[in-house]
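Asks: Provided below are the primary sequence and the corresponding predicted coordinates.
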Amino acid sequence: MAVLVGSVRIDRFGPVPAAWFARQVREHAAFDVEVIDLADYDLSTTLAPSDGAAALRPRLAAADAFVVVTPEYNHSFPAGLKSAIDHYRQEWWAKPVAFVSYGGMGGGLRAVEQLRQVFAELHAVTVRDTLSFHNYWNVFDADGSLRDTETEAAAKRLLDQLTWWGVSLREARTERPYQG
């Protein structure tokens, strides 16, 4: 499973929920998890080929499932995330995508709803459940731990769904390669 840190801004919060969610994946034990920080890749908004795009391609292709950790910026998702999505096509095909969002009062949910449309166009399957952190600055401790325990139960439900989709779609892609 690839957990994508969707914000590339300086002083961003995304690595905190991404690290927390990666710990949840490890405890769930259905997938090996790799956190992919999009800030580590030079992805041109013109979609020009780059070393960063070439380096990210095999990591995305190897994943059987994705979790996109995204903030909400101006009622949408970050431009850097859109650029990262648009650089690739087949790497997303017939794979499940789940979302962990964060923001103010809306918790990033408007960004998630827009991302569902983008991933549908790329022949990816989005998982129904979402983890959303409203007023995120009040949700995590300084060490990146959650202040509540209810969210861990929600993370487990999301991971159960993602596991079902990930295993089912991997088996389907193996038996009948997806042609998009």
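Replies: Arrived safely. Residues are numbered from 1 along each chain as shown.

Asks: all contacts plus neighbour counts: C-alpha atoms, from now on.
Replies: Will do.

Asks: Mind naming the longest helix for this protein?
Replies: Longest helix of the chain, by residue count under DSSP state H: helix 150-175.

Asks: what about Gly52, how many residues close to it?
Replies: Counted with other CA atoms under 10 Å, residues neighbouring Gly52 total 14.

Asks: Contacts for the helix or strand hosting it next, please.
Replies: In the assignment (DSSP states H and E), Gly52 maps to helix 51-62. Outside helix 51-62, the residues that touch it by CA atoms under 8 Å, 6 or more residues apart in numbering are 2, 40-43, 87-88, 90-92.

Asks: biggest separation within the residues you listed, which pair?
Replies: Within the contacts of helix 51-62, Asp40 and Gln90 form the most distant pair, 21.5 Å apart (CA to CA).

Asks: quick one, which of the two is more surrounded?
Replies: Using other CA under 10 Å as the criterion, Asp40 and Gln90 rank with Gln90 on top: 16 against 11.

Asks: what's in contact with the longest strand that the chain contains?
Replies: For the chain, the longest strand by residue count, based on DSSP state E, is strand 125-134. The contact list for strand 125-134 (CA under 8 Å, 6+ apart) reads 94-109, 116, 119-120, 139, 151, 154-155, 157-158, 161-162.

Asks: mind listing what's buried in it?
Replies: Neighbour counts over strand 125-134 (16 or more other CA atoms under 10 Å) mark 125-127, 129-134 as buried.

Asks: Now Gly144: closest residue in space, sequence neighbours ignored.
Replies: In this structure, Gly144 finds its nearest non-sequential neighbour in Val16, 5.7 Å apart by CA to CA, 6 or more residues apart in numbering.

Asks: try this one side by side with the last:
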Amino acid sequence: MNPTADVSAPLHTPVSAPVKVAVIIGSNREGRFGPVVADWLLGLLRERDDYTTEVVDAADAGLPTALSYSPTPEVTAELAKITPKLAAADAIVVLTPEYNHSYPASLKALIDWHYEEWRAKPVGFVSYGGVSGGLRAVEHLRQVFAELHAVTVRDTVSFHNAGASFDDEGRHRDPAAPDAAAKVMLDQLAWWASALREAKAVRPYGS
């Protein structure tokens, strides 16, 4: 042992690669508000050096609700645009509205057409809606992602009466609170993503 060594210094300081996050816009409804919320979130993600971002938009997916073990060539082509983004992601952020106390069918179809792509990955939520702010949709989604072996982070971002929160240019009228909430959620997501990525590098999940 070197008597002059600083025993308080860390032996190794790992350098983590940026977290690859897939941001899912869950609504495909005509006149949807989702892209406005997505633009706000993507702006925050661009300011961080610990994330790289891919967008998966349910409105562009064209996935049917009828699942099949032998999808048609058309469905296979749609999956080819989506599945690699989800497979490559270290983490997921789901943007969801609330329809009839739950989340939209377009989002459920996108989730159900995949399985391995969700396993042992953290999922964060940004929800929007009326009085409830989409929180009931998030609670339903937590159960779904638990079944798929994903880890949902505790803190979420919720926009109550979302339409009134943004101006005509898509800017939030009072961004301090939602920006702070997003930071907490994204910090938790990055921690889980890094921890799970490192764990899976040592031992694949389920082995």
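Replies: That came through, no problem. None of these values were measured; they are calculated from a predicted model.

Asks: What is the subsequent helix or strand relative to the helix holding Gly52 of structure 1?
Replies: Using DSSP H and E, the helix or strand that follows helix 51-62 of structure 1 in sequence is strand 66-71.

Asks: Provide the aligned range in structure 2 for that next one.
Replies: Counting by TM-score structural alignment, strand 66-71 of structure 1 falls onto residues 92-97 of structure 2.

Asks: Superpose on structure 1 and give me the mean offset of that stretch.
Replies: For stretch 92-97 of structure 2, the mean deviation from structure 1 after alignment is 0.3 Å (mean CA distance after the TM-score superposition for structure 1).

Asks: Need the three-state assignment for the equivalent of Trp40 of structure 2 over in structure 1.
Replies: Aligned against structure 1 by TM-score structural alignment, Trp40 of structure 2 finds its counterpart in Trp20. Secondary structure state of Trp20 of structure 1, per DSSP: H, G, I helix; E, B strand; the rest coil, is helix.

Asks: residues contacting Trp20 of structure 1?
Replies: Going by CA under 8 Å, 6+ apart, Trp20 of structure 1 touches 144-145.

Asks: do Val68 of structure 1 as well
Replies: 3-6, 97-101.

Asks: mind running it again at 6 Å?
Replies: Contacts for Val68 of structure 1 (CA atoms under 6 Å, 6 or more residues apart in numbering) come out as 3-4, 99.

Asks: who wins for most neighbours among these?
Replies: Counting by other CA under 10 Å, top hit in the contacts of Val68 of structure 1: Phe99 with 27 neighbours.

Asks: follow-up on the earlier one: in helices, which of the contacts of helix 51-62 of structure 1 appear?
Replies: Per DSSP H, the contacts of helix 51-62 of structure 1 never map to helices.

Asks: Restricted to buried residues, select these in ChimeraX.
Replies: Typed into ChimeraX, the line below selects the buried ones among the contacts of helix 51-62 of structure 1, using 16+ other CA under 10 Å:
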select :2,41,42,43,87,88,90,91,92
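
Asks: and of the contacts of helix 51-62 of structure 1, the nearest to Ala30 of structure 1?
Replies: Ranked by distance to Ala30 of structure 1 (CA to CA), the contacts of helix 51-62 of structure 1 are led by Ala2 at 12.7 Å.

Asks: now for the closest one: what does it line up with in structure 2?
Replies: Using TM-score structural alignment, Ala2 of structure 1 lines up with Ala22 in structure 2.

Asks: correct me, but that match touches Glu54?
Replies: Yes. Between Ala22 of structure 2 and Glu54 there is a contact at 4.8 Å, judged by CA atoms under 6 Å.

Asks: Translate Trp93 of structure 1 into the numbering of structure 2.
Replies: With TM-score structural alignment as the matching criterion, the partner of Trp93 of structure 1 in structure 2 is Arg119.

Asks: and its match, how many neighbours does it have?
Replies: Neighbourhood size, Arg119 of structure 2 [other CA under 10 Å]: 18.
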